[in-house]
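Peer 1: structure, please.
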Amino acid sequence: MKIALPDETGALTDYTLTGTPVPEAKLPANPARVVYSAAHVVADPFTANDPSGVATVDWAATMRFRHHLHGMGLGIAEAMDTAQRGMGLDWGGALELIRRTRAELPDALVANGCGTDHLDLAKVDGLEDVKRAYLEQLHAIQSLDARVILMASRALAKVAKGPDDYVKVYADILSDCDHPVILHWLGDMFDPQLAGYWGAETFEQALETVVQIIEQNAAKVDGIKISLLDKHKEIALRRRLPEGVRMYTGDDFNYPELIEGDEQGFSHALLGIFDPLGPAAAHAVDLLGQGDAQGFRAVLDPTVPLARLIFRAPTQYYKTGVVFLAWLNGFQGHFVMLNGAQAMRPLPYFVDVFRHADACGLLRDPDMAVQRMKRLLAVYGC
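Peer 2: Just a heads-up that it's a prediction; the model follows:
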């Protein structure tokens, strides 16, 4: 099967698809690693709202995708940045998303983002504002008997004076959690407004604050997701975690080796890249559970170039690549995103994503993918 693809000058060259779709797999009830896919939402393209206004979600398509993930035995990290939380999806929309997922998939492994994003940053005066905002979202999520991911707060980054403020706020919030939660250390490459988080100028300083928070509240912490795109930093934290506290890799650049682990431990997974890589993730972790580490790496290693492309700088726009692949694979009927984010990457990016996805078997229906790619190219005059 061929398609004419443009290079960066616009010249068209025939490309022959060579990939074989990854075989379907389903994780067992007790997989070798806990695996969460941070799932995207599907925008409603027929809304009358401007992209910069209130987000309008296609709930039916959004929930179908969650059923797809659950059908492979994957957990769902709900209402996080992959779903454009803070970049189109507001707290009201996030809570509705959490409610719907809880109602439709009551038996699924789901953890839900809890933050402070409903605050007006211009009006945040101090730590009490941040604490009240966290607790408002926490109590709303817990009222649904739903589990929590305690996300990083732009508001806290703004008003905190130093590490002690983070220790105090996190202790206060964790004391109100009715089940152990997942903490989230999100780097400023994903959100520039989180620069200096944990009240630290260096990773080493931040590491000590995070370890202190976890050690002082270990009974309330299931684990921590670290999204710094640096395997050495993740391993450094992983080796400092108290017994029983999980490391969830958020490293979309180095996930195969971090999930496989080493002689001193391994990471579980909570990854945005496991939205488009769901079939490969399920197949690989299933092999790992059978003792086939070589097979695990053989499935996941070829996907790393695609992940690095999707998450290239500016990293916060990785969601565009995620939704592009969802469209190519037929999980939604259009390539429109909240806040018009489909326009946040250039055409050569989409061409390269198409090529890489084919190469590692992530185009589940190549005929459909080719036809949809041709439609996108036509929009650009190709």
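Peer 1: going forward, measure contacts and count neighbours with C-alpha atoms only.
Peer 2: Fine.
Peer 1: quick one, helices of the protein?
Peer 2: Along the chain, the segments classed as helices by DSSP state H run 59-71, 91-104, 127-142, 154-159, 163-174, 203-216, 231-238, 255-260, 278-289, 293-300, 304-310, 318-328, 347-359, 366-379.
Peer 1: of those helices, which is nearest Asp120?
Peer 2: Between Asp120 and the helices of the chain, the shortest gap by CA to CA is with helix 154-159, which sits at 8.5 Å.
Peer 1: what is the closest one packed up against?
Peer 2: Packing partners of helix 154-159 (3 or more CA pairs under 8 Å, 6 or more residues apart in numbering; DSSP states H and E): helix 127-142.
Peer 1: give me the helices and strands touching the helix it packs on, please.
Peer 2: Counting contacts by 3+ CA pairs under 8 Å, 6+ apart, helix 127-142 packs against helix 91-104, strand 110-114, strand 147-150, helix 154-159, helix 163-174.
Peer 1: adding mean neighbour count and distance to Glu243, write the ones you listed out as JSON lines.
Peer 2: Listed next are these as JSON lines, based on neighbours: other CA atoms under 10 Å; distance: least, CA to CA, whole Å:
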{"stretch": "helix 91-104", "mean neighbour count": "18", "distance to Glu243": "30"}
{"stretch": "strand 110-114", "mean neighbour count": "26", "distance to Glu243": "21"}
{"stretch": "strand 147-150", "mean neighbour count": "26", "distance to Glu243": "20"}
{"stretch": "helix 154-159", "mean neighbour count": "22", "distance to Glu243": "28"}
{"stretch": "helix 163-174", "mean neighbour count": "17", "distance to Glu243": "18"}
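Peer 1: I'd like the structure of this one too, to check against the first:
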Amino acid sequence: MSTAVLLDTDGRTRLLPLGEPAAVRRPAAPLRSRTAYAAAHVVPRVSGENVPGAPADVDWDATLAYRHHLWSWGLGVADAMDTAQRNMGLDTAATRELVRRSAAEARSVGGALVVGVNTDHLADDVVPLAQVVDAYVEQLHAAEDCGAGVVLMASRHLARVAEGPADYERVYAEVLARAGGPVLLHWLGEAFDPQLRGYFGSADTRTAADVVVRVLERHADRVRGIKMSLLDADAEVALRRRLPDGVHLFTGDDFHYVDLIAGDGERFSHALLGAFAAIAPVAGAAIAALDAGDPAGYRRLLGPTEALSRQVFAAPTAYYKTGIAFLSWLNGHQPAFAMVGGLHGARSLPHLSEVVRLADAAGVLEDPELAARRWNGLLALAGVAVPALEPVA
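Peer 2: Prediction:
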């Protein structure tokens, strides 16, 4: 049995014998009952100059291998979104390259892929609405030319210049009219990005939801669904009830996804979650349990992961990406605990210690011995007194 050293905020340490990973098997067939995308992160090149403000230097082999890991568990991949550190270290050139490479890898294995489309390549912070539309369409067509599905991400440019709901309705109407096929919309709350406060024309969720519904009703033939990331389960359920036929809700609620995906007996949410990137084996097996008509098995597997996700996505929520990369490193999917833009320094060691504890409780440490060795080594490097439980490397 492997043992991890846990670090409290007062500096005290305690020992945690790690349990076995959850007993799961890769799905033998494509997942059917829910569409589930894992929003994937990027792995930096270890010898790259990935410091704050520098262009991202990506380890493409490790980054793309992680996408194959997600596909192997039956999940789709949502790429070039906020989990990939968009606007937090992943620059425009790296984003475009990520879309191109991920689309090629998806084609090679028949993996489901959607990619984020935004306006973030614009040099100016404030531009007219017509330029917001053109920027969206430029990225939209580039993604479609690569063969990728599209998520129209929430735009900071639109949030800055929109004077009310009518401006949102106008921009989305013009962009959707130029889409080559149905897309996903994206409602990202201010917990994830404070610059998006009041998106869709109001800081009141119910008022903004009215705008969303009007957009969806007028353009239902152009929209597959909407990813909702407000961390407000009641608001998601309320919007889910109002969706036009054929338009689906994709939960982005990393606090309440277990119940939202299970549904209320009448409706359920599909998934597009950063959390699923960190727990892919358990997430894929849980959805497979729903496919098999085993809701108890679904909850048994996925239920314990929600406490872990709440820790990873704790305020300030925008730094959840650090927890995703940390778990990827613990599980052996990248050679170092490092991130583009130096973002691996965005969480404290006691915070990460709790991630270790909850990951163990959820059964998502794929190789407990490796996880303990890496974590204990990180603590030792930071000057924490780690007993000689096992070799530290």
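Peer 1: so what number do they get for TM-score?
Peer 2: TM-score for the superposed chains, counting by TM-score structural alignment, normalised by the length of structure 1: 0.97, backed by 381 aligned residues with a CA RMSD of 1.2 Å.
Peer 1: so for Pro366 of structure 1, which of the helices and strands packed on helix 127-142 of structure 1 sits nearest?
Peer 2: Of all those, helix 91-104 comes closest under CA to CA, at 29.6 Å.
Peer 1: quick one: average offset of that closest one versus structure 2, please.
Peer 2: Average distance, helix 91-104 of structure 1 versus aligned residues of structure 2 after superposition (mean CA distance after the TM-score superposition for structure 1): 1.3 Å.
Peer 1: now that helix against strand 110-114, angle please.
Peer 2: On the basis of axes from the mean of the first three to the mean of the last three CA atoms, to 10 degrees, helix 91-104 of structure 1 is oriented at 160 degrees to strand 110-114.
Peer 1: quick revisit: among the helices and strands packed on helix 127-142 of structure 1, which is nearest His232 of structure 1?
Peer 2: That would be helix 163-174 among these, by CA to CA, at 22.3 Å.
Peer 1: which part of structure 2 lines up with the closest one?
Peer 2: Helix 163-174 of structure 1 corresponds to residues 165-176 in structure 2, going by TM-score structural alignment.
Peer 1: how far apart are the matching stretch and its match in structure 1?
Peer 2: Mean for stretch 165-176 of structure 2 is 0.3 Å (mean CA distance after the TM-score superposition for structure 1).
Peer 1: touching that stretch from outside, list them.
Peer 2: 129-130, 132-133, 136-137, 158, 162, 200-202, 208, 211, 214-215, 219, 222 (CA atoms under 8 Å, 6 or more residues apart in numbering).
Peer 1: try stretch 186-204 of structure 1
Peer 2: 151-154, 157, 160-163, 165-166, 206, 209-210, 226-228, 233, 313-316.
Peer 1: so where in structure 2 does that stretch end up aligned?
Peer 2: The alignment of stretch 186-204 of structure 1 onto structure 2 (TM-score structural alignment) covers residues 188-206.
Peer 1: and the end-to-end length of that stretch?
Peer 2: 15 Å (CA to CA, to the nearest Å).
Peer 1: cool, stretch 107-116 of structure 2 as well?
Peer 2: First-to-last residue span, stretch 107-116 of structure 2, CA to CA: 17 Å.
Peer 1: residues touching Leu7 of structure 2, list them.
Peer 2: Taking CA under 8 Å, 6+ apart as the test, what Leu7 of structure 2 contacts is Thr13, Arg14, Leu349, Pro350, Ser353.
Peer 1: farthest pair in the residues you listed?
Peer 2: Pairwise distances across those peak at 13.8 Å for Arg14 and Leu349 (criterion: CA to CA).
Peer 1: quick one: which of these two has more around it?
Peer 2: In this view Arg14 of structure 2 and Leu349 are compared by other CA atoms under 10 Å, and Leu349 has more residues nearby, 18 against 10.
Peer 1: give me the distance from stretch 33-43 of structure 2 to the chain's centre.
Peer 2: A distance of 7 Å separates the centroid of the chain from that of stretch 33-43 of structure 2, by CA atoms, centre = their mean, to the nearest Å.
Peer 1: OK, contacts around the spatially most central residue of structure 2?
Peer 2: Centroid-nearest residue in structure 2: Gly274, 2.1 Å away (criterion: CA atoms, centre = their mean). Taking CA under 8 Å, 6+ apart, we find Gly274 of structure 2 in contact with Ala38, Ala39, Ala40, Thr83, Gly252, Asp254, Ile324.
Peer 1: need the counterpart of it in structure 1.
Peer 2: Correspondence of Gly274 of structure 2 to structure 1, assessed by TM-score structural alignment: Gly272.
Peer 1: over to Pro368 of structure 2?
Peer 2: In structure 1, Pro368 of structure 2 lands on Pro366 (TM-score structural alignment).
Peer 1: before we move on, back to that, drop anything exposed from the contacts of stretch 186-204 of structure 1.
Peer 2: Among the contacts of stretch 186-204 of structure 1, the ones that count as buried by 16 or more other CA atoms under 10 Å are 151-154, 157, 160, 163, 165-166, 206, 209-210, 226-228, 315-316.
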